[in-house]
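Visitor: Dropping a prediction and its sequence here:
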Amino acid sequence: MAGMERELLPFLENISSYSDDVFYAFVKEFVGDVESEILEIQRIKDVRILLQVPDVFIFLQINSKDILKLKERACFVTNDLQYIVRPGIKSNLEQFIETLRKYYKSTSTNENFVSSQTTTNAIKETTHSIC
């Protein structure tokens, strides 16, 4: 069992009941501050929504003053002013999401919920995300 899975195991049964501030606080504690902010700014307020979002980093492609500070914290800025998600942040969130998917897929008996989990392939398996 991977490190994150081991850490989250005692909480996985209850995390589906976490919403809004409780969910963000949980993500902040177990995944990271910036990772929590990435979810909060998008109003991904619970596990159900999180598992339905195909790419939690896509919003970083938007040019908006509302997300500029977060982009500067979450990304590297290249000389040609492109933003690339920091590998640690990308890995943390993807590992968290994958752990949740595995858990809910293995415990779910609801066919509709399981079929919604097949969005795993939607997360791009590139070495970096350009924002």
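Guide: Structure received. Residues are numbered from 1 along each chain as shown.

Visitor: use CA for all of it now, contacts and neighbours both
Guide: Fine.

Visitor: show me the contacts for residue 33.
Guide: Contacts of residue 33 were listed using Cα atoms under 8 Å, 6 or more residues apart in numbering, and they are residue 27.

Visitor: how far away is it from residue 108?
Guide: To residue 108, residue 33 is 29 Å away according to Cα to Cα, to the nearest Å.

Visitor: and the longest helix seen in the chain, how far from the chain's centre?
Guide: Counting residues, the longest helix in the chain under DSSP state H turns out to be helix 87-107. With Cα atoms, centre = their mean, to the nearest Å as the basis, helix 87-107 stands 7 Å off its chain's centre.

Visitor: Can you tell me which helices and strands the following helix or strand past that helix packs against?
Guide: Using DSSP states H and E, the next helix or strand after helix 87-107 towards the C-terminus is helix 111-116. Judged by 3 or more Cα pairs under 8 Å, 6 or more residues apart in numbering; DSSP states H and E, helix 111-116 is in contact with no other helix or strand.

Visitor: buried sites along helix 111-116?
Guide: Judged by neighbour count (16 or more other Cα atoms under 10 Å), helix 111-116 contains no buried residues.

Visitor: ok, now which ones touch the residue at minimal distance from the centre of the chain?
Guide: The centroid of the chain falls nearest to residue 93 when counting by Cα atoms, centre = their mean (4.0 Å). By Cα under 8 Å, 6+ apart, the contact list for residue 93 reads 31, 35.

Visitor: Could you report the separation of it from residue 59?
Guide: From residue 93 to residue 59 the distance is 15 Å (Cα to Cα).

Visitor: where do the helices sit along this protein?
Guide: Remark: helices assigned in the chain by DSSP H are 3-15, 20-30, 33-41, 47-50, 68-74, 87-107, 111-116.

Visitor: Take this one as well and set it beside the first:
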Amino acid sequence: MPLKKPFIDTNFLPRDVFTYQDEQFYDFVSTCIGHKQADLLKFEEISSAQIYLTCGNVLDILKLESSDLIPFKESLCLKLNNNSFKVLPGVESSFIYLTELLSKKRNEVTNSITQKLNHRASSNIAAATNIATSDNITSSAISTASISTQSQSDIVTHNIVTTPDQHRQLINRAIEEWVLKNKNKFGDQDLKLIQGVDYDIYITVNPNKAVIRCNCGIKATLRHIRNNYQASDQI
């Protein structure tokens, strides 16, 4: 019966393990799987976790005929009667474990960053679409985008629009204006919300409803009420 793949627990790994370089990385490897393995990585100039994960099998170098490799062959391998060397099972398994450990950690870090970016994008989209509750988005005028109530002097009036494309353009313009006004609040001068990348706008043929959908799955519905587009209570 085949052995079950062991559970890989990354909880003990430092959060910044992928920033480790040179001696800090070798100290980590030494603590994790052994100083002999760390010495081999140092000899191979594998100086970080990212480099390690792109190197393939780091034990392949021991197949080469070089006097410089004899100390590593003697410490990591079994010398056979024909003077050839066979990597010890524990050594081979330790590098397999290290690869799986760092690969899993990298995936966790990547997923965490992706979730944070998606949450940030969805929050920005939701806030941008909520402008309809304080500034009417109408078929004849769209107010300057804002999540707080603004004075009448802030309202920007546009020509009467009748087609879904015209409505879509004006909603896009309102979102762009909201982003410009709220960059400082989010502490991000590079903040952008791009249609087709961060969100899409869908307008029914009537058009009595507009849907703004974030690419992370969050959506907001703007309903056509008394000639106005107003945000639905549910996002």
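Guide: Looks like it arrived, so ask away. From a predicted model like this one, the values you see are computed outputs, not experimental measurements.

Visitor: quick one: TM-score?
Guide: Once superposed, chain against chain, the TM-score is 0.74 (TM-score structural alignment, normalised by the length of the first structure); 108 aligned residues with a Cα RMSD of 2.0 Å.

Visitor: if we can go back for a sec, onto which residues of the second structure does the longest helix of the first structure map?
Guide: Per the alignment by TM-score structural alignment, helix 87-107 of the first structure matches residues 89-109 in the second structure.

Visitor: cool, stretch 15-23 of the first structure as well?
Guide: The aligned range for stretch 15-23 of the first structure is 17-25, by TM-score structural alignment.

Visitor: Next, count neighbours for residue 137 of the second structure.
Guide: 26 (other Cα atoms under 10 Å).

Visitor: correct me, but it touches residue 231?
Guide: No: judged on Cα atoms under 8 Å, residue 137 of the second structure makes no contact with residue 231 at a distance of 9.2 Å.

Visitor: just to revisit the earlier point, so of the helices of the first structure, which one's packed in deepest?
Guide: helix 33-41 (a mean of 18; mean count of other Cα atoms under 10 Å).

Visitor: Now do the buried residues in stretch 75-86 of the first structure.
Guide: For stretch 75-86 of the first structure, the neighbour count (16+ other Cα under 10 Å) marks 75, 76, 77, 83, 84, 85, 86 as buried.

Visitor: I'd like those residues as JSON lines, with distance to residue 67 of the first structure appended.
Guide: JSON lines is the format used below for the buried residues of stretch 75-86 of the first structure (distance: Cα to Cα, whole Å):
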{"residue": "75", "distance to residue 67 of the first structure": "11"}
{"residue": "76", "distance to residue 67 of the first structure": "14"}
{"residue": "77", "distance to residue 67 of the first structure": "14"}
{"residue": "83", "distance to residue 67 of the first structure": "12"}
{"residue": "84", "distance to residue 67 of the first structure": "14"}
{"residue": "85", "distance to residue 67 of the first structure": "13"}
{"residue": "86", "distance to residue 67 of the first structure": "16"}
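
Visitor: just these now: which is nearest residue 116 of the first structure?
Guide: The closest of the buried residues of stretch 75-86 of the first structure to residue 116 of the first structure turns out to be residue 85 (Cα to Cα; 25.9 Å).

Visitor: Leaving out sequence neighbours, find the closest residue to the closest one.
Guide: Leaving aside its chain neighbours, residue 85 of the first structure sits nearest to residue 75 (4.1 Å; criterion: Cα to Cα, 6 or more residues apart in numbering).

Visitor: Now for the alignment partner in the second structure of the one you found: which residues touch it?
Guide: The alignment partner of residue 75 of the first structure in the second structure, by TM-score structural alignment, is residue 77. The contact partners of residue 77 of the second structure, taken as Cα under 8 Å, 6+ apart, are 85, 86, 87, 88.

Visitor: The first one is in contact with residue 72, isn't it?
Guide: The reference is to residue 85 of the second structure. No: Residue 85 of the second structure is not in contact with residue 72 according to Cα under 8 Å; the separation is 10.5 Å.

Visitor: Residue 93 of the second structure and residue 33 of the second structure: what is the separation?
Guide: 10 Å.

Visitor: Next, show the common contact partners of the two.
Guide: Common neighbours of residue 93 of the second structure and residue 33 (Cα under 8 Å, 6+ apart) do not exist.

Visitor: With adjacent residues omitted, what lies nearest to whatever residue of the first structure lines up with residue 49 of the second structure?
Guide: Aligned counterpart of residue 49 of the second structure in the first structure: residue 47 (TM-score structural alignment). Take residue 47 of the first structure and drop its neighbours on the chain: the residue closest to it by Cα to Cα, 6+ apart is residue 16, 5.8 Å away.

Visitor: same question, residue 50 of the second structure
Guide: residue 18 (6.6 Å).

Visitor: Please apply the same query to residue 97 of the first structure.
Guide: Closest to residue 97 of the first structure by Cα to Cα, 6+ apart is residue 51, at 6.9 Å.
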